[in-house]
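Student: have a look at this prediction, sequence included:
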Amino acid sequence: MGRTTQPVLAGLVTALVGFASSFAIVLAGLRAVGADPRQAASGLLALCVAAGVTAIWLGLWRRMPISIAWSTPGAALLVSTGTVEGGFAAAVGAFVVCGLLIAITGLFAPLGRWIAAIPQPLAAAMLAGVLLELCVAPARALAEVPLMAVPVVLTWALLSRFAKAWAMPAALVVAVVAIALDGADGLDGAALAPVVEPTVPQWSLPAMVSIAFPLYLVTMASQNVPGMAVLAGYGYRPALPGILVGTGLGSAAAAPLGGHAVNLAAITAALAAGPDAHPDPGRRWIASVTAGATMIALGLGAGLATALVLASPPVLIEGVAGLALLGALGSAVTTAIADPTRREAAVVTFAVTASGVTIAGIGAAFWGLLAGAFMLLLHRRRPAGDESADREPAEVAVGAR
């Protein structure tokens, strides 16, 4: 009995942790690019259904624990980008293009190689710049709404030490209690029925450059690649092209309903692929299929989740989202500065991206990547023998003592 239910329970935990730890980031991102409350709720539902259906299909087809999630770094990118020319309809058009690019990557191998050719420090620095705004939100929440934020942050800090997988869900529960005690009048009229709000895509060059390309890049580099690494770590090596085609088409299908992108799960993938899901690796696919079904069920409550977010102080929800992204920020910063020869270019990428500037209607993520690439090209022809330029500041300081 225990062995039979073990992968089912692991799948339930996988979906609950994935949903609770980052749905606030998704809603914040959709609202930032112009979605109204109904469109945001519809987008969350669409993402849950797309991720769930794709996970069920891949799990049954490959008989492997292939967990699917929405692009959390992509949602953070939307927060930092803000509204583009054409509003939410233009953002939806960019979501469609992003999904098609992911699917094409699976069909067209050279495109995958081109993306892999983007220097990893620059891609990581761009992601770090995107995440920074949300990751400083917990500090702002502690200053602006301390009575609500302190219990949330303390809960997260304690459980991140003793039960890391439950740190974010527990912090969210504490946030819900704090919102209720504060008097969440916005929950009185919350819609319990699923919200489906189609948006006709519009095509705008600024939206393509500000949203579609950066969203595609961070989804590939920060979700699909690490997701494959997690699966490989547990002995699973599914064919990546089929996964990319499935998640890309799923993303494109969810876009007209407001969903931005789905992809391989990276953080929660271990919950379904690890030995805790089942001692027999051949039975762990049941966990990912169960997680997919649970995600669809959780999506039915997207309207209530949206009402909860709207009823709370914005800085509190941003703070909860920031706590969920601190680990991703740390990993991105570490990768960005690991190579001393590319560190300066990575820092430029990070600084420009984090600035949030919009030039010619195009967001900071694109300009940050462009500025970093320029710095790499500029320093590539450094005169031979000029070793002092490559010395680290700490080394120069030590030599001067």
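Tutor: Perfect, thanks for sending it.
Student: drop to CA atoms for contacts and neighbour counts, all remaining ones
Tutor: Fine.
Student: right, and residue 7 touches residue 275 too?
Tutor: No - Residue 7 is not in contact with residue 275 according to C-alpha atoms under 8 Å; the separation is 9.7 Å.
Student: neighbour count winner among the two?
Tutor: Neighbours per residue, other C-alpha atoms under 10 Å: of residue 7 and residue 275, the larger number sits with residue 7, 29 against 14.
Student: what residues does that one make contact with?
Tutor: Each residue near residue 7 by C-alpha atoms under 8 Å, 6 or more residues apart in numbering is listed here: 272, 277-278, 283-287, 290.
Student: what about it, distance to residue 283?
Tutor: For residue 7, the distance to residue 283 (C-alpha to C-alpha, to the nearest Å) stands at 8 Å.
Student: then residue 29?
Tutor: 36 Å.
Student: same thing with residue 185?
Tutor: 46 Å.
Student: what about the two, which has more around it?
Tutor: Neighbour totals were compared for residue 185 and residue 283, and residue 283 leads with 18 against 14 (other C-alpha under 10 Å).
Student: quickly note the distance from that one to residue 62.
Tutor: From residue 283 to residue 62 the distance is 12 Å (C-alpha to C-alpha).
Student: residue 159 contacts residue 153, doesn't it?
Tutor: No - between residue 159 and residue 153 there is no contact under C-alpha under 8 Å: 10.1 Å.
Student: so which of those two has more stuff around it?
Tutor: Shown here are residue 159 and residue 153; by other C-alpha under 10 Å, residue 153 has more neighbours (24 against 17).
Student: ok, the more buried one to residue 268 distance?
Tutor: 21 Å.
Student: ok, residue 336 next?
Tutor: Remark: distance between residue 336 and residue 268 (C-alpha to C-alpha) = 23 Å.
Student: repeat that for residue 84.
Tutor: Distance of residue 84 to residue 268, computed by C-alpha to C-alpha: 31 Å.
Student: more crowded one of the two?
Tutor: Neighbours around residue 84 and residue 268, counted as other C-alpha under 10 Å, are more numerous at residue 84. The numbers are 24 against 21.
Student: okay, one more to line up with it:
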Amino acid sequence: MSHGRQVSIAVPISAGVVCALVGFTSSFAVVLAGLRAVGADAHQAASGLLAVSVAMGVVGIVLSWRFRIPITAAWSTPGAALLVSTGAVSGGWPAAVGAFAVTGALIVVTGFWPGLADLVSRIPGPIAQAMLAGVLLPLCLAPVAALAHHPLVIAPVLLTWLALLRPAPRAAVPAAFGVALIVIAVSMVYQGHGVEVSAIIPQLTPTAPSLTVQALTGVAIPLYIVTMASQNIPGVAVMATFGYRVPWRASLMLTGVASVATAFAGGHTVNLAAISAALAAGPDADPDPHRRWVAAFTSGCVQVVLAMVSAGLVAVVLVAPDGVVQAVAGVALLGAFASAAAAALTDVDLRVGAAVAFVIAASGVAIAGVGSAFWALVAGLSVHLLTRGRAGGTTPGGSGPSGHAATAADEGRGAEQ
């Protein structure tokens, strides 16, 4: 089949560069905030960002090269937002690292055992999305509070994002991040602060993991569910819209193993890209769908390069004026919040359960040492089960992104046979 005039190989290569830059700069602040929230110090957070950046680059390179389709990998941005809302856990940073490793192991098991994906699919999509929306809400409110308290340093970041939101939406958050770096640099010069040379040298800081009940229930399980429901499953769906069938088992196996490996260096999760996947898999990457894998391969290579500057970015961001990082993280998550909130309210029969899940997740209240995300799922599902008979018997998992889990697994198995 002809795809028209063959375009230069530079087209998919440039698309891959853009894909990597957009994905990295749009969520760097969120991931850093998540690692810091669960107890990582500056060196441990820099190590985690280095490890997960290299891992997602390598995973994208391997999958795109092996299957010749534009599969891109990413860190879990919603998962990082979950970490922010969870905060410090019992056992501190080692317990968080142990929870990261458990999450990776669960992803590996999901690749081997489709029944686990089916179990995830039994969680009604609106309730899972309501939990995510509740987790994201406080982070999306942060720029408003920051603007009220520090208007001179926050306004340039938000105005840049707003100015580009309509003409160049994909560039809006990266540009806001760039302006934030300029604001930080000016502040450093004005206050006479500097960054030590040793702080910008990339290095891994291993952590011996531990396991606590609070870390497992408050971090590992919600992080696994959020990663599957908001990254892996939608990532497969995005690829399907462009005619690609993602090798489900191979993808989960590789991302899961990468997640376990990076956990010991502080990385939280590696998964299939969802939103940014379209940048490499869409027609803008190359009119010929058989050449778009080059964009994903290039994106992986650029991610590895960006990993080398992550330590320097961490060192700079950590001396930022109050509110600057929160402003960037907030605008970066607004789109995800809007999508999650909309999906949470689509099904009338599930609306009350979704609302319960939303308000509990947004409250940030920990009960018995377990974070609000876990209790949001428990309460949302409980309300749904109590009201299901009166509401008309909606099938769990029948709507929202989580409802695609079984289909994604089936398609993946079919592609590998």
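Tutor: Noted; the coordinates are in hand. In this text the structure is predicted, and so the values were computed from the model without any measurement.
Student: how deep is residue 274 of the second structure tucked in, by neighbour count?
Tutor: Using other C-alpha under 10 Å, residue 274 of the second structure has 22 neighbouring residues.
Student: how about the one 5 residues further on?
Tutor: Applying other C-alpha under 10 Å, we find 27 other residues in the vicinity of residue 279 of the second structure.
Student: that one in helix, strand or coil?
Tutor: At residue 279 of the second structure the chain is in helix, as set by DSSP: H, G, I helix; E, B strand; the rest coil.
Student: for the aligned residue in the first structure for it, list the residues it contacts.
Tutor: In the first structure, residue 279 of the second structure lines up with residue 271, judged by TM-score structural alignment. Neighbouring residues of residue 271 of the first structure by C-alpha under 8 Å, 6+ apart: 10-11, 13-14, 277.
Student: still on that earlier bit, and the contacts of residue 7 of the first structure as a markdown table, adding secondary structure and distance to residue 357 of the first structure?
Tutor: Listed next are these as a markdown table, based on DSSP: H, G, I helix; E, B strand; the rest coil; distance: C-alpha to C-alpha, whole Å:
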| residue | secondary structure | distance to residue 357 of the first structure |
| --- | --- | --- |
| 272 | helix | 40 |
| 277 | coil | 45 |
| 278 | coil | 48 |
| 283 | helix | 49 |
| 284 | coil | 45 |
| 285 | helix | 44 |
| 286 | helix | 45 |
| 287 | helix | 43 |
| 290 | helix | 42 |
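Student: tell me which stretches of the stretch 201-350 of the first structure form strands.
Tutor: Under the criterion DSSP state E, counting those that start in this stretch, the stretch 201-350 of the first structure carries strands at the ranges 262-264.
Student: what about the residue nearest to residue 222 of the second structure when sequence neighbours are not counted, neighbour count?
Tutor: Leaving aside its sequence neighbours, residue 222 of the second structure sits nearest to residue 374 (C-alpha to C-alpha, 6 or more residues apart in numbering; 6.0 Å). When neighbours are defined as other C-alpha under 10 Å, residue 374 of the second structure has 24 of them.
Student: which element is the residue opposite residue 374 of the second structure in the first structure once aligned on?
Tutor: When the first structure is aligned by TM-score structural alignment, residue 374 of the second structure is paired with residue 366. Using DSSP states H and E, residue 366 of the first structure sits in helix 364-380.
Student: centre of the chain to the next helix or strand after that helix, how far?
Tutor: Following helix 364-380 of the first structure in sequence order, the next helix or strand is helix 393-400 (DSSP H and E). Taking C-alpha atoms, centre = their mean, to the nearest Å, one finds helix 393-400 of the first structure lying 39 Å from the centre of the chain it belongs to.
Student: same deal with stretch 37-50 of the first structure?
Tutor: Relative to where its chain is centred, stretch 37-50 of the first structure has its mean C-alpha point 15 Å off (C-alpha atoms, centre = their mean).
Student: mean deviation of it from the second structure?
Tutor: Stretch 37-50 of the first structure differs from its equivalent in the second structure by a mean of 0.4 Å after superposition (mean C-alpha distance after the TM-score superposition for the first structure).
Student: where do the helices sit along the stretch 51-200 of the first structure?
Tutor: With DSSP state H, counting those that start in this stretch as the criterion, the stretch 51-200 of the first structure has helices at 72-81, 87-107, 109-117, 120-135, 137-144, 146-162, 167-182.
Student: and the spatially most central residue of the first structure, what does it touch?
Tutor: By C-alpha atoms, centre = their mean, the first structure has its centre lying nearest to residue 72, at 1.5 Å. Applying C-alpha under 8 Å, 6+ apart to residue 72 of the first structure gives the contacts 22, 25-26.
Student: same check, this time on residue 156 of the second structure
Tutor: 179-180.
Student: which residue of the first structure sits opposite it in the alignment?
Tutor: Correspondence of residue 156 of the second structure to the first structure, assessed by TM-score structural alignment: residue 151.
Student: relative to residue 109 of the first structure, how far out is its match?
Tutor: Residue 151 of the first structure is 49 Å from residue 109 of the first structure, by C-alpha to C-alpha.
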